[in-house]
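Trainee: got a sequence here, can you model it:
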Amino acid sequence: MTMTDTPRQSPERQVGTIVATRVQELYAGATSEHPGFSARARANLAQLRQLDTADPVSDVRAWNLTLSSIPGELQGAADTPNAVERAVHSALVLYAIHAQSAKVPAHKPKKRVGQAVREVAITQKPDDPTDAAIIARFHTCAKASSYNQLVRHLRGLITLLRSSDIALDYGLLAQDLYRAQQPDGMRIVRLRWGRSFHNISPQQITSAESENANVR
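Mentor: As a prediction, this is how the structure comes out:
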């Protein structure tokens, strides 16, 4: 590798970058003082909320709203969506749900799902956050046996975060959604979520990310 070469991001990290960039664009547009930009972004968010969270091909509007963000080299070649396409699509739909009538920005860099859930849990049960009402929904998400189940349960969890004005990092969520589709991926996602819920250091939280980083 020469001095001018830059390491190529794994597909998982590219998914995170794509989604983080897109949600920041949507937020900037929706809060813009330019009426045209604001109206377009708000219309896009409204349409995103109407899409099937798990399926990027059931509605033609997804072509422009979610799939257009994905570069050609990450697009699938088979007749079904690949892990990148599903993860980007699901994360953007979940963001739109989170952003609906939100009092604070729905996206906050470096805040994983576990940390966001803990913030809600502390408000619900300060003496023992692990016994808070939101924990049951969190556990249901973590125990999902299929991708469709995972995103369906996440949709409900996201509405609870929105109700409590708690944001999360949608780039990291997209990476988790990508990882969940890989062999043994949910085990890694559960590890990430558990560590972030219990406030283990960021270095430990990211330790699982290097495992099988380039799988597709």
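Trainee: when you work out contacts or count neighbours from here on, use the C-alpha atoms and nothing else.
Mentor: Will do.
Trainee: how about the residue nearest the centre of the chain, secondary structure?
Mentor: For the chain, the residue nearest the mean C-alpha position is Leu173 (2.9 Å; C-alpha atoms, centre = their mean). Here Leu173 is recorded as helix under DSSP: H, G, I helix; E, B strand; the rest coil.
Trainee: was I right about it contacting Gly114?
Mentor: No. Contact criterion C-alpha atoms under 8 Å: Leu173 and Gly114 do not qualify, at 10.4 Å.
Trainee: which strands or helices does the strand or helix carrying Val88 pack on?
Mentor: Mapping Val88 onto the secondary structure by DSSP states H and E places it in helix 83-99. Counting contacts by 3 or more C-alpha pairs under 8 Å, 6 or more residues apart in numbering; DSSP states H and E, helix 83-99 is packed against helix 11-30, helix 35-49, helix 147-163, helix 170-180.
Trainee: and the longest one, how far out from the chain middle?
Mentor: With C-alpha atoms, centre = their mean, to the nearest Å as the basis, the distance from the averaged C-alpha position of helix 11-30 to the chain average is 10 Å.
Trainee: what angle do that helix and helix 35-49 make?
Mentor: Going by axes from the mean of the first three to the mean of the last three C-alpha atoms, to 10 degrees, helix 11-30 is angled at 130 degrees with respect to helix 35-49.
Trainee: residues contacting Gln175?
Mentor: Contacts for Gln175 (C-alpha atoms under 8 Å, 6 or more residues apart in numbering) come out as 12-13, 15-16, 87.
Trainee: what is the burial count for the closest residue to Thr31 other than its chain neighbours?
Mentor: Leaving aside its sequence neighbours, Thr31 sits nearest to Ser38 (C-alpha to C-alpha, 6 or more residues apart in numbering; 6.2 Å). Neighbours of Ser38 under the rule other C-alpha atoms under 10 Å: 18.
Trainee: now the other sequence, so there's something to compare against:
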Amino acid sequence: MTARRRPLYWEDFTPGALRAGAELAALRRGIGQEPGNAPDMWRFHRVRISEYEAQTGAPSSTLAAEHTALTLFAVHQQSQRTSMHRAKNGLGSALRTLRQSDQYRNNPEALDTRVNALATAEEVGELAHHLRGLVTQLRGISQPFDYTALFYDVLRWHTPEARDQVRRRWGAQYYDWADTERTDGA
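Mentor: The predicted structure is shown next:
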């Protein structure tokens, strides 16, 4: 029997809880910091890293992915009354909702340009930079998305083949390529 992983921070987050504001502020202090270098964030990390990484302080792609998701969640959740983590609502789908909002209704190409910049990022730091701007806009329309999926997407971003798969999934969600009408498999 395998042990169930601990819930990630955003999976257990309760908006309006007594310490929620202080916790989110501590997480936001990690913006621009290297993963693991923001002591205020240490208590919120839930991922497991290898014994080697723990003993040597070697960079961990898992820790980097969680750090990115934690800081973005803290930005997104700020001043929101409901959780900005919604399981099974992909980032591309959330961005499609933003594209259809009043903010972009007359000029969706402006958001397309920002999403394209996100999708063409090569490094996780560049990806996080583009995500931060888009998450701020999603906060403006109170549009949640799946932060657990984002965590795994950022983790996959370290590998070119997996990065391409993430890009295709985001594109399919953003432009709604899914043919939900078909049932014949064609």
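Trainee: drop the TM-score for these two in here.
Mentor: Once superposed, the chains reach a TM-score of 0.82 (TM-score structural alignment, normalised by the length of structure 2), with 178 aligned residues with a C-alpha RMSD of 2.8 Å.
Trainee: next SSE after the helix holding Val88 of structure 1?
Mentor: Counting by DSSP H and E, the next helix or strand C-terminal to helix 83-99 of structure 1 is helix 113-124.
Trainee: which strands and helices sit next to that following helix?
Mentor: Where contact means 3+ C-alpha pairs under 8 Å, 6+ apart, helix 113-124 of structure 1 is packed against helix 133-142, helix 147-163, helix 185-197.
Trainee: and it with helix 133-142, angle?
Mentor: Angle of helix 113-124 of structure 1 versus helix 133-142, following the same axes, to 10 degrees, is 160 degrees.
Trainee: which parts of helix 113-124 of structure 1 are buried?
Mentor: Residues 113-121, 124 are the ones in helix 113-124 of structure 1 that count as buried (16 or more other C-alpha atoms under 10 Å).
Trainee: can I get these in JSON lines with distance to Ala62 of structure 1?
Mentor: Formatted as JSON lines, those follow (distance: C-alpha to C-alpha, whole Å):
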{"residue": "Val113", "distance to Ala62 of structure 1": "25"}
{"residue": "Gly114", "distance to Ala62 of structure 1": "28"}
{"residue": "Gln115", "distance to Ala62 of structure 1": "30"}
{"residue": "Ala116", "distance to Ala62 of structure 1": "28"}
{"residue": "Val117", "distance to Ala62 of structure 1": "29"}
{"residue": "Arg118", "distance to Ala62 of structure 1": "32"}
{"residue": "Glu119", "distance to Ala62 of structure 1": "32"}
{"residue": "Val120", "distance to Ala62 of structure 1": "31"}
{"residue": "Ala121", "distance to Ala62 of structure 1": "34"}
{"residue": "Gln124", "distance to Ala62 of structure 1": "36"}
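Trainee: closest to Ser58 of structure 1 among the residues you listed?
Mentor: The closest of those to Ser58 of structure 1 turns out to be Val113 (C-alpha to C-alpha; 26.8 Å).
Trainee: what residue in structure 2 is paired with that closest one?
Mentor: Aligned counterpart of Val113 of structure 1 in structure 2: Leu91 (TM-score structural alignment).
Trainee: ok, so what distance separates its match from Ala149 of structure 2?
Mentor: 8 Å (C-alpha to C-alpha, to the nearest Å).
Trainee: Thr120 of structure 2 versus Glu126 of structure 2, what's the distance?
Mentor: Taking C-alpha to C-alpha as the measure, Glu126 of structure 2 falls 9 Å from Thr120 of structure 2.
Trainee: quick one: end-to-end distance for stretch 135-151 of structure 2.
Mentor: In stretch 135-151 of structure 2, first residue to last residue: 14 Å (C-alpha to C-alpha).
Trainee: what range does that stretch cover in structure 1?
Mentor: The counterpart of stretch 135-151 of structure 2 in structure 1, using TM-score structural alignment, spans residues 158-174.
Trainee: give the buried residues for the matching stretch.
Mentor: Across stretch 158-174 of structure 1, burial judged by 16+ other C-alpha under 10 Å covers 158-162, 164-174.
Trainee: could you do stretch 188-208 of structure 1 as well?
Mentor: In terms of neighbour count (16+ other C-alpha under 10 Å), stretch 188-208 of structure 1 has its buried residues at 188-197, 205.
Trainee: again, but for stretch 149-156 of structure 1
Mentor: Of all the residues in stretch 149-156 of structure 1, those buried under the rule 16+ other C-alpha under 10 Å are 149-155.
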